[in-house]
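>>> pasting a predicted model and its sequence here:
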Amino acid sequence: MTGRPIGFKLKKRRNTMKKYILPLMLACLAAFPVQAKEKADRLERKIAEIEREYREDVAE
């Protein structure tokens, strides 16, 4: 026996998760609304472009 408490490895893993994984997850979640808004803006521009091209084709 190494003299370590029984839950030593589990506690070490939990600390690792708190230090590295949770901040990464929070950063991703914080960036999600910004990415969704950018994607919606791109879709709106694409739809407007297609509508404009359609109106030009109909006018001809």
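The structure has been received and is ready for your questions.

>>> drop to CA atoms for contacts and neighbour counts, all remaining ones
Will do.

>>> what is the neighbour count of Leu24?
Using other CA atoms under 10 Å, Leu24 has 13 neighbouring residues.

>>> tell me the secondary structure at it.
Three-state assignment for Leu24 (DSSP: H, G, I helix; E, B strand; the rest coil): helix.

>>> let's bring in a second model and compare:
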Amino acid sequence: MKSSVVKRMVIVSAIIIATLFLGEMIHLSIVEKNNFKVDLQISKLYYFFGFGTLFTYLLL
């Protein structure tokens, strides 16, 4: 039983991290493709929310 909980935590953690990087890549490609001017470093925001979500999940 313990291994199934650990396995689920690893899978969900991997999904969260993959979503973080995939979302950032899609966002950056849209910005580059449409030549938008972005003054913010959006990657820091993605990392903040992604790792915050991961931290919260692992605590619960």
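Structure received. None of these values were measured; they are calculated from a predicted model.

>>> could you tell me the TM-score of the two chains?
In this superposition the chains share a TM-score of 0.51, using TM-score structural alignment, normalised by the length of structure 1; 36 aligned residues with a CA RMSD of 1.6 Å.

>>> quick one, helices of structure 1?
With DSSP state H as the criterion, structure 1 has helices at 8-16, 22-59.

>>> by how many degrees do the first one and helix 22-59 diverge?
Right, helix 8-16 of structure 1. If you take axes from the mean of the first three to the mean of the last three CA atoms, to 10 degrees, helix 8-16 of structure 1 sits at 40 degrees to helix 22-59.

>>> okay, helix 8-16 of structure 1 sits on what stretch of structure 2?
Helix 8-16 of structure 1 corresponds to no residues in structure 2, going by TM-score structural alignment.

>>> again with stretch 29-47 of structure 1
Matched against structure 2 by TM-score structural alignment, stretch 29-47 of structure 1 falls on residues 5-23.

>>> just give me the residue right at the centre of structure 2.
In structure 2, the centroid-proximal residue (CA atoms, centre = their mean) is Leu20; its distance is 1.8 Å.

>>> surely it and Leu45 touch.
No: assessed by CA atoms under 8 Å, Leu20 of structure 2 is found out of contact with Leu45, at 10.1 Å.
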